[in-house]
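Asks: what's the 3D shape of this:
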Amino acid sequence: MRSETTAGAKPPARTAVHHLDPLLIALKVIARHFERPDSDAILTSGLPLVDGKLTVELLFRAAQRIGLKCSQLDGRLADILPVALPSILFLDGDVPAVVIREVSEDCYAVQLPNVKGIRTVQLKDLEERYSGRAIGVELVYSAPGAVMDEETRARLHTEHWFWSALRRHRKDYVSIVLAASLINLLGLAAPLFIMNVYDRVLPNKAFPTLWVLAAGLVLALVFNFVLTWARARLIDDVARHIDIRLSSTLFEKVLNMSLAVRPTSTGAFVSHISQYEFLREFFTSNTVALFTDLAFIGVFFLVIWQLSGWLVIFPALAVVIVIAAGLMLQFLIGRKLTVAQGQSAMRQGLLVETISSIETVKSLRAEGHLLRRWDDNAHATSGTSEEIKRLSSIGLNVAQLCQQLATIGIVAGGTYAFAAAEMSSGAIIATVILSSRAIAPLSQIAMTLTRARQAWLSFRLLDSIMKLPDERISTRSFVNRKVAKGGYQFSGVRFHYPHSDRNILNDVSFKAGAGEKIGIVGRIGSGKTTVARLMSGLYFATEGEILLDGVDIRQYHPQEVRNAVGFVNQEADLFDGSVKDNILLGDPEADDEALIAAAKMAGVDSFVSQHPMGYDMPTGERGSALSGGQRQAIALARVLIKKPRILILDEPTSSMDIPSERQLILHLKKAILPGQTVFVATHRQGMLELVDRLLVLEGGRLVADGPRDAILDAMKKTKVPNREN
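Replies: Presented below is the predicted three-dimensional model:
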């Protein structure tokens, strides 16, 4: 086991978070114990930290990333420690301490919070401070650099993204079922009350009995009200917790999904994610209570049989007919739901594309064309929806008809039984009420089966999304590497984007030493942006290899690459918020001094200082409130604020005017650090002042590589020198 003092140095901002986050410290100690990656970037990147810290729930998620599994521990500390090691104990309330191993009997090696090094602590001393909360941590897989086999993968992913969320509330669901069962049992009170009034109170004028029965019924109704209210509150509470967990899980998947498997249509992808609403609504509504009501049909039939004997045949036949009709209708409804799902995805895709490109639509006068596509889809969707509603209404009408026919059968049959002195009038009335109560849930069976079918389709769709690979490969044991220098080497690199067979890059090979300043030039579509994306780890080469500091870039954890690389893409995507919010995305822990320094280097301060709101100036959705040059300046500041070891600029001034570009170049010359590796992909010759070497791409191939001035002179003469070896 490595000691605490051998941990690698951390960037200043990350170190601050490390010292202030006791749960992160505890997790890093355990990670080192198991020889797992322990850098802050790997453990916390992408997690919704609360005030920059891990919570217990986030601790579980962070541990799973590095092949560890956490579990809550209950019981006496003396029973926990000999078995569950290492573990995290919460002392003095909520202070986490890591118990690493047993040193001797009742003595343990413990990493105490805010204490350097590992101390030996006796069990009795831990028990005095133990708050009753503990977390056990176990290693799930450990083969360095190897992908897990299926058995180990199953162990790590025993918690399904959806079913695990429901299992967490299994006790609540048991309570909901019990409440629904009691509500159904109390539902027997009213018909039995009426039967006794007709059969015993009225013939004998037994008014004291009437009041006793009435008091009992009132008490039953009060209990029924309380149970119904409690059940509704519990269902809402469970729904809220499940909603928070599932929505966070799905959004985290969207953020961490590998770009190589990203769906081509953003709108359709959004539509697929929105299917979560159907799934959540089905499992967090009164569905559980409804199924309990359906299960109690047998209880009602048993009571009816006790009261009226053979008359139970009528409601039983009604139930069989309603269920059969519901199942037949579901076959038809299910096919329509599949069609409706596809139509909804197409409609959502068209809507998202239109809204995001509304300026282009207006400038091209393409409103009519898009409106026609929308109307065609709307007509198709409306027709499908109408057919689904029509089929569902048939099921409802069948249930109502069967309920009425069962009532007629009971009354008619009961009349003959009454004439033969086999049944009382009160029993007939009670049987009618119980029959209606038994069949009533079936009136919703068509709609319930429809919702169940929709929920199943949504589940399959979302489950397929959740099974898509992440760029953060949890099944791979990354060696704890950091990008130390910033040198690159491309060797025979070929690449094509997903859903396309055409290579964008063909046999590209070059070597860039750490600290070099290199420009990448070429015509539109020559592959400049693709090279930048490959260097930043957004995509991996289809063929060939890319080395970063002499190591295949795939051996680094993606977050370690992103931590070292500052990539400014030419789209300059911004988020709705303020200028300050967007810049701080590069380093949320940066102070105002660092913010202003980065803004000045990128030229943001020049236009922000003239706005009355300053750095609180709103950017609008995707930067719609700003000019193209202003968006690029903010995107550049967002990268400069984190002072990356490698700076990759893709057309950083394509939307800037000449004076703004000149000012930016002057600032960047001062901002670029001596050992910083810089790549600039550009069409603007002015930006080439920042570089000493040029790579020339043509048709996805590297056609020239040499000193900047030599390459530029050759290009002016329309003759590019051969690539230097």
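Asks: Going by C-alpha atoms from here, please, whenever you check contacts or count neighbours.
Replies: Will do.
Asks: Quick one: the strands in the stretch 451-600 of the chain, in order.
Replies: Ranges of strands within the stretch 451-600 of the chain are 488-495, 505-512, 517-522, 543-548, 551-552, 565-568, based on DSSP state E, counting those that start in this stretch.
Asks: would you turn the ones you listed into CSV with distance to residue 291 and mean neighbour count?
Replies: Putting the strands of the stretch 451-600 of the chain into CSV (distance: least, C-alpha to C-alpha, whole Å; neighbours: other C-alpha atoms under 10 Å) gives the following:
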stretch, distance to residue 291, mean neighbour count
strand 488-495, 53, 20
strand 505-512, 58, 18
strand 517-522, 65, 24
strand 543-548, 55, 20
strand 551-552, 55, 15
strand 565-568, 54, 24
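Asks: I'd like the structure of this one too, to check against the first:
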Amino acid sequence: MRWEQLPGLLAHHRVAARLLDAEPGQLGETLLPCLIDTHDGQPLVLLAIDGQESRLLSPVTGGELRMPLEQLRSLQRGRVLVAHPAGQDDWRAAGYARAASGHWFRDLVGRQWRRFAEVALASLLAALLAVASALFVMQVYDRVLPTRADGTLWALALGVFIAIGLEFLLRALRSVVIEQGGKRLDLALSRSLFQQAISLRLASRPGSTGAFASQMRDFEIVREFFTASTLGACGDLPFSLLFLCLIAFIGGPVALVPLAAIVLIVLPSLLCQPLIARLAREGMREAAVRNALLLESVDHLETLKTNRGEGRALATWQRLSASQSARGLRSRNLNAWIASWTTAAMQLAYVASVIAGVYLVFAGELTAGALIACSLLTSRALAPFAQVSQLLARWQQVRVAFEGLDELMQRPVERPEGRRFARLASVDGHYRLESVCWRYDAQSVPVLALDRLEIRPGQRWVLLGGNGSGKSTLLRLLAGLFDPASGSLRLDDRELAQVDPVDRRRHIGYMPQDIALFQGTLRDNLLLGGGDSGDDRLVAALDMAGLGDFVRRHPLGLDLPIAGNQSLSGGQRQSVGLARLILQDPPVVLMDEPTAALDQNTENRVIRTLEPWLEGRTLVLATHKRALLAWAEYALVLQQGQRALDGPLQEVLSATASAARRDGARQEATTA
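Replies: The predicted structure is shown next:
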């Protein structure tokens, strides 16, 4: 990891950090302790400075040592990292004198204020230098030509050449500054959006992956808006007033012409904004639907083919494409009309300024040189407004894209701003549920409603019930992936929602029904959470999961390339999921149909090998397979999201068998 990435990473964990260009001896006590990067790659924590000696802590060894400041300076490489816990609101102050909460995008842009200040300064200097060419022409026509003073001509020409060169350099430097700032904004914005996407609560994630991907891709529209052309036009806009004032100073009433032209240039774009907004909104919605259809068709191509759905999918695609193409054509025609109108308005303004100036020349109130200077300054004054007119045509598309990104950033996340979670160093695995209810949204009926349930440490429970009875939902609640809509869900006498998500993931191992594989190698997919487990440990976990022989026989072994879920069979993917769980080594194990796709021999081997591994762990298992009941001691039967029966496994099985016999006898009697 790069040193510059540490402040952003620490900010995610509620630690305010910054990098300083300073030597250890220059740091005050308020900045200690701090982290110092060294040439050997082993960072040191500077605890204190006692005269010419430093007191250090090595994060690698954990030991404390003393070192002369001169030696520490020779070891130092680059900047030092100072950090402190981020400030927290105190309830005693309530809302008194509280600063207004920032907006995610405004905060990111605000960090580039130095760049914007540099752009504004460069724009001001470039605008001042741009006046030189107009003044040059005025002086040539009014003073050089009547007197044939070629010496004055070359003196003026030298000055204007210098001004043009400086203006060129300033505008080139301004573009570089804007692009550098845009790059930083691009990186910060993309990081914030992706971090938000992977931090979403499962209950608040978007329903369609394709539409969500299209929404994320709209980030490109917002990013491209903040480029040199856009910010350059905005930077030049305030200085158009300078040109207008100069026109008024030189030509007097001639300044009314560019003022009227500004209205003619900008007004059509403003009047067309509602139509442009509607076209942009509808077009982007259809683009999202098209993208969703494309991803769904490719991901489920086998289902599409076996059910002869290609024709229907193609017809839907053509309908969406035709509608989007028609709206796109209408939008492009409108933008082309606005661009043509802007060009015509600028030409008319130039001609009108010449005509108005000619009458002033006839009246003796203006010289010929001043007339030409005013016409040149008119073009300069209107150029930024012409660019703004084009930007207004794009603004609605940017606005719609930004609304989609803003909606994403407002979705609930696992780690809300200002929330401090409880840390758990260890977990016994004691669950207690009371009046727990969960639903998809506030208006829907409860998917799960449990009046009570207690799972003691080390107990092994199996969840039984038909499809849609709430088994998977209960497992997600126990894993902390869902929060109850009401009721109490406690782990070791602490509300599970209070526990830091990091500790939930570390202490609670959850294996879902569908095992997802990611682009990379088999080793990468086993170590999704990072770490440096050796190959022996990985292969041992695969042996327990029933995939070890396959890996040993394959020429690439753990370097087997994985390209999504199509690279391995369903049973092999489940073995990878089991191996991930084994490598995590959690005290609480939650499994949702862990052997549903395994063949009988592999399933029996997995049951035998995992039996000793599960010893002493809290286990909650959802299954329809009778063979997995060998792991369980207790059972919970769910019907329509509610507890129908629970208790020791054999008692529950006997009760359900008796109930099944009674139902069968009742049906036979009814049939007879």
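Asks: if we can go back for a sec, could you save the strands of the stretch 451-600 of the first structure as JSON lines and add columns showing distance to residue 249 of the first structure?
Replies: Output for the strands of the stretch 451-600 of the first structure, formatted as JSON lines (distance: least, C-alpha to C-alpha, whole Å):
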{"stretch": "strand 488-495", "distance to residue 249 of the first structure": "31"}
{"stretch": "strand 505-512", "distance to residue 249 of the first structure": "35"}
{"stretch": "strand 517-522", "distance to residue 249 of the first structure": "39"}
{"stretch": "strand 543-548", "distance to residue 249 of the first structure": "32"}
{"stretch": "strand 551-552", "distance to residue 249 of the first structure": "30"}
{"stretch": "strand 565-568", "distance to residue 249 of the first structure": "27"}
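Asks: Nearest to residue 42 of the first structure among these would be which one?
Replies: strand 565-568 (14.9 Å; C-alpha to C-alpha).
Asks: and the closest one, which stretch of the second structure?
Replies: Counting by TM-score structural alignment, strand 565-568 of the first structure lines up with residues 508-511 of the second structure.
Asks: and if you look at stretch 180-194 of the first structure?
Replies: Residue span in the second structure matched to stretch 180-194 of the first structure, by TM-score structural alignment: 123-137.
Asks: so how far is the matching stretch from its chain's centroid?
Replies: Relative to its chain's centre, stretch 123-137 of the second structure lies at 43 Å (C-alpha atoms, centre = their mean, to the nearest Å).
Asks: And that stretch against the first structure, how far off on average?
Replies: Compared with the first structure after fitting, stretch 123-137 of the second structure deviates on average by 2.6 Å (mean C-alpha distance after the TM-score superposition for the first structure).
Asks: How about the alignment partner in the first structure of residue 593 of the second structure: what's its closest non-neighbour residue?
Replies: Using TM-score structural alignment, the equivalent of residue 593 of the second structure in the first structure is residue 651. In this structure, residue 651 of the first structure finds its nearest non-sequential neighbour in residue 682, 4.7 Å apart by C-alpha to C-alpha, 6 or more residues apart in numbering.
Asks: Could you give the residue range in the second structure aligned to stretch 12-29 of the first structure?
Replies: So stretch 12-29 of the first structure sits over no part of the second structure, by TM-score structural alignment.
Asks: Quick one: end-to-end length of that stretch, please.
Replies: 20 Å (C-alpha to C-alpha, to the nearest Å).
Asks: How about stretch 198-216 of the second structure?
Replies: 12 Å.
Asks: follow-up on the earlier one: could you list the residues in contact with the match of strand 565-568 of the first structure?
Replies: 475, 479, 577-578, 581, 584-592, 594 (C-alpha atoms under 8 Å, 6 or more residues apart in numbering).
Asks: ok, now stretch 525-534 of the first structure?
Replies: So stretch 525-534 of the first structure is contacted by 504-505, 520-522, 539-541, 567, 569, 648-650, 681, 697-701 (C-alpha under 8 Å, 6+ apart).
Asks: which residue is nearest the centroid of the second structure?
Replies: Centroid-nearest residue in the second structure, with C-alpha atoms, centre = their mean: residue 193, separated by 1.4 Å.
Asks: Just give the closest residue to it, not the sequence neighbours.
Replies: Nearest one to residue 193 of the second structure, counting by C-alpha to C-alpha, 6+ apart, is residue 409 at 7.2 Å.
Asks: Now check the first structure for the residue matching that neighbour.
Replies: Under TM-score structural alignment, residue 409 of the second structure pairs with residue 466 in the first structure.
Asks: Quickly note the distance from that match to residue 249 of the first structure.
Replies: 9 Å.
Asks: Who has more neighbours out of those two?
Replies: Taking neighbours as other C-alpha atoms under 10 Å, residue 466 of the first structure and residue 249 compare with residue 466 leading, 18 against 15.
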